[in-house]
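J.: Need a 3D model of the following:
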Amino acid sequence: MAAKPSTTIARRARTRAEADFATWLMMAKLGSFDTLPENAQKVLNGYRERLDRMSEIESKTIAVRETYQAYYSDMGGAGDAPEPEPRTPSAEHGDMAVDNVVRFQKPPKPQPARSADRGARPTAPGGRKPIPALLIFAALVAVVVAWKFLTR
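T.: Sure thing, here's the model as predicted:
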């Protein structure tokens, strides 16, 4: 009788396989293919060979699945690695692309100041007000002039 697959191990193995493959692919693109471990080079070579026969997404899926199966057994998973459940976009990641391409987002617009705060200077982290650059420059000039005066 086959042992029941561990979903915790499967989830960790799948996450690690996806992250490792993305890292290996980026390192290879940056010219560090020779520094990758032997298993990573083997996975990437298989990925490149499949690109001639199928799309990039299909080749990536197979490469990640192979890595996932190896990680699942290395992490102590019994039997064959279970097929991962298809990921559904969650509410917080609903705008991410299916192919896990990172999209840059613009930072949120600053909130308009309240009428009581208008005219007040912005504060730096820690609650202190920033020192104007002109004041810093004037202080440096004063230090230089004082130094020249005192060394004569």
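J.: only C-alpha atoms for contact and neighbour calcs from this point on.
T.: Fine.
J.: any idea how far L25 is from A19?
T.: Using Cα to Cα, to the nearest Å, we find A19 at a distance of 10 Å from L25.
J.: So which of the two has more stuff around it?
T.: Set A19 next to L25 and count neighbours by other Cα atoms under 10 Å: L25 wins out with 19 against 13.
J.: After the host helix or strand of that one, which helix or strand is next? Please name it.
T.: Here L25 is covered by helix 7-29, with elements defined by DSSP states H and E. Moving toward the C-terminus from helix 7-29, the next helix or strand (DSSP H and E) is helix 38-50.
J.: So which elements touch the following helix or strand past that next one?
T.: Later in the chain than helix 38-50, the nearest helix or strand by DSSP H and E is helix 56-74. Under the contact definition 3 or more Cα pairs under 8 Å, 6 or more residues apart in numbering; DSSP states H and E, helix 56-74 sits against helix 7-29, helix 38-50.
J.: If we use 6 Å, what do you get?
T.: Using 3 or more Cα pairs under 6 Å, 6 or more residues apart in numbering; DSSP states H and E as the contact test, the elements touching helix 56-74 are helix 7-29.
J.: Compute the inter-axis angle for the helix it packs on and helix 38-50.
T.: Angle of helix 7-29 versus helix 38-50, following axes from the mean of the first three to the mean of the last three Cα atoms, to 10 degrees, is 70 degrees.
J.: Let's compare: structure for the following, please.
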Amino acid sequence: MPSTTDSNLEIGRRANDEARADFATWLMMSKLNSVDALPQEAQTFFSSYLALAARGKQAESAAAEATIQTVYRHYYARMGGTGTAPVIKPAPKPKLMSDNNQNNRDNVTPFRRIKQDTPPPREKKKMPVALIFIGLIVLAVAWRYLSKGSL
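T.: Next up, the predicted model:
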């Protein structure tokens, strides 16, 4: 039975995603000096990463990728994958947004105002307060006149 069946590929994708997410979490926890809070299994994987990075033979990114692949194979077996773990290609890195300034290679888009084609609709004129007050007086007088019959 080949190890590249659909179910094994799905298990492989989930194991790969989980391994990459866990490794990123371990790196963040190491920056916060809280590696001791990790489970023993995670501490073992992370210490192997630190040993690979300290050897100097591999760059830090290569040591990270080797550790992620080790964790991936372990997670694949734990999730019930059969045979050897399939090779999962990492998702392509998103392209940086191009801007007029080629030296600016970050992914921040500068704010630009959108020019309006049509003028905004005019607001309705508000009724002056004096006119409202006069209207209330007229209503009060009319009420008194109608309720009593005369002023």
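J.: Assuming the best superposition, what's their TM-score?
T.: Here the superposed chains carry a TM-score of 0.62, computed using TM-score structural alignment, normalised by the length of the second structure; 111 aligned residues with a Cα RMSD of 2.8 Å.
J.: first to last residue in stretch 105-112 of the second structure, what's the distance?
T.: Stretch 105-112 of the second structure has an end-to-end distance of 18 Å (criterion: Cα to Cα).
J.: what's next to that stretch, contact-wise?
T.: Stretch 105-112 of the second structure is contacted by residues 96-97 when judged by Cα atoms under 6 Å, 6 or more residues apart in numbering.
J.: In it, which residues are buried?
T.: For stretch 105-112 of the second structure, the neighbour count (16 or more other Cα atoms under 10 Å) marks no residue as buried.
J.: how far is that stretch from where the chain is centred?
T.: Its chain's C-alpha centre and that of stretch 105-112 of the second structure lie 17 Å apart, by Cα atoms, centre = their mean, to the nearest Å.
J.: and what of stretch 5-25 of the first structure?
T.: Computed by Cα atoms, centre = their mean, the chain-centroid distance of stretch 5-25 of the first structure equals 15 Å.
J.: Sort out which residues of that stretch are buried, please.
T.: By 16+ other Cα under 10 Å, the buried positions in stretch 5-25 of the first structure come out as 5, 9-11, 13-14, 16-18, 20-21, 24-25.
J.: Dump those into JSON lines; add distance to V145 of the first structure as well.
T.: Converted to JSON lines, the buried residues of stretch 5-25 of the first structure look like this (distance: Cα to Cα, whole Å):
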{"residue": "P5", "distance to V145 of the first structure": "77"}
{"residue": "I9", "distance to V145 of the first structure": "69"}
{"residue": "A10", "distance to V145 of the first structure": "70"}
{"residue": "R11", "distance to V145 of the first structure": "67"}
{"residue": "A13", "distance to V145 of the first structure": "66"}
{"residue": "R14", "distance to V145 of the first structure": "66"}
{"residue": "R16", "distance to V145 of the first structure": "61"}
{"residue": "A17", "distance to V145 of the first structure": "63"}
{"residue": "E18", "distance to V145 of the first structure": "62"}
{"residue": "D20", "distance to V145 of the first structure": "59"}
{"residue": "F21", "distance to V145 of the first structure": "61"}
{"residue": "W24", "distance to V145 of the first structure": "58"}
{"residue": "L25", "distance to V145 of the first structure": "58"}
